[in-house]
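> Sharing a sequence plus its predicted fold:
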Amino acid sequence: MRRGLLVPVCLYANKAGLDMLETTLAALQDITLDKIFRESGQEALNSVQMIMQQGFTILPAGICLSVMENYVSYQRAVAWKVVREGTDVHYLAFAFTNWSFV
């Protein structure tokens, strides 16, 4: 997520992330975090300010949605701020552990 964006979008995912979101790298930028973290995952979006101040946060087990609107459960997620050296451009990175389709 870049600082100042109203709707955080996905910029990169590894193979596991693409599989979890049921998308391709080319289509990834069309996905916004609010679409992934609907309903029970809203705490992830509410944690953005804490991530920007503290640098990271650990999200407890939860459920998010893939692009195909399939529910995906995860045991834990870690979100952290990535800062581009020499600029004030910030991104968020997420790592999900033990995810599976529900």
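Structure received. What you see is a predicted model; the values in this text were computed from it and never measured. Numbers count the residues shown, from 1 in each chain.
> C-alpha from now on. contacts and neighbour counts both.
Noted.
> Wait, Tyr71 touches Cys64, no?
Yes: in this structure, Tyr71 is within contact of Cys64 by C-alpha atoms under 8 Å, at 5.8 Å.
> Pick out whichever of those two has more residues nearby.
Cys64 (24 against 17; other C-alpha atoms under 10 Å).
> and that one, what is it in contact with?
Neighbour list for Cys64: Ile36, Phe37, Arg38, Glu39, Ser40, Gly41, Tyr71, Val72, Ser73 [criterion: C-alpha atoms under 8 Å, 6 or more residues apart in numbering].
> Comparison target, given below:
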Amino acid sequence: MCCSVKATASPIFTFANQAGPDMLETTLVALQDIMLDKVLDEAGRKILCSEFSKIMQQGYTYLPSGICVSSMNRLVSYEQDSAWKVLNDNDANHCLAFMFINRSFV
């Protein structure tokens, strides 16, 4: 799943393969109404904040297992999350991509 990285707004999901909307129990169209900070639990938000500079400098990071929340308020556990920055054609930051590995509803 990809989310925006605008400095002036909360990150929102902008694109995903079908596994993303399935995990968040939404549609591709409604995906853009979901903010990243509403999906990650408090621990996940803290870890992402602490790793954000590493993502921006190194280009990626691996995040530990955690819990996120679907749009239907169901808990989804995952074993690992990979996060990396995506650049546009001008090598400027375009978005962050996330891959939740071995996810399942709790």
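Structure received. Keep in mind that what you see is a predicted model, and the values were worked out from it rather than measured.
> With both chains overlaid, what TM-score comes out?
Once superposed, chain against chain, the TM-score is 0.90 (TM-score structural alignment, normalised by the length of the first structure); 102 aligned residues with a C-alpha RMSD of 1.4 Å.
> Over in the second structure, tell me which residue corresponds to Leu92 of the first structure.
Matched to the second structure by TM-score structural alignment, Leu92 of the first structure sits across from Leu96.
> which SSE is its match in?
Leu96 of the second structure belongs to strand 93-101 when assigned by DSSP states H and E.
> what do you get for Phe52 of the second structure?
If you go by DSSP H and E, Phe52 of the second structure is part of helix 42-58.
> now do Val86 of the second structure
strand 80-87.
> three-state assignment of the residue of the second structure most remote from its centre?
Relative to the C-alpha centroid of the second structure, counting by C-alpha atoms, centre = their mean, Asn90 is the outermost residue, at 23.0 Å. What DSSP: H, G, I helix; E, B strand; the rest coil gives for Asn90 of the second structure is coil.
> what sits against it?
For Asn90 of the second structure, no contacting residues are found, by C-alpha under 8 Å, 6+ apart.
> For it, give its distance to Ser70 of the second structure.
34 Å (C-alpha to C-alpha, to the nearest Å).
> Against which helices or strands is the helix or strand following the strand holding Leu96 of the second structure packed?
Next helix or strand after strand 93-101 of the second structure toward the C-terminus (DSSP H and E): strand 104-105. On a contact count with 3 or more C-alpha pairs under 8 Å, 6 or more residues apart in numbering; DSSP states H and E, strand 104-105 of the second structure meets strand 75-78.
> Tell me the counterpart residues of the strand it packs on in the first structure, please.
Using TM-score structural alignment, strand 75-78 of the second structure corresponds to residues 71-74 of the first structure.
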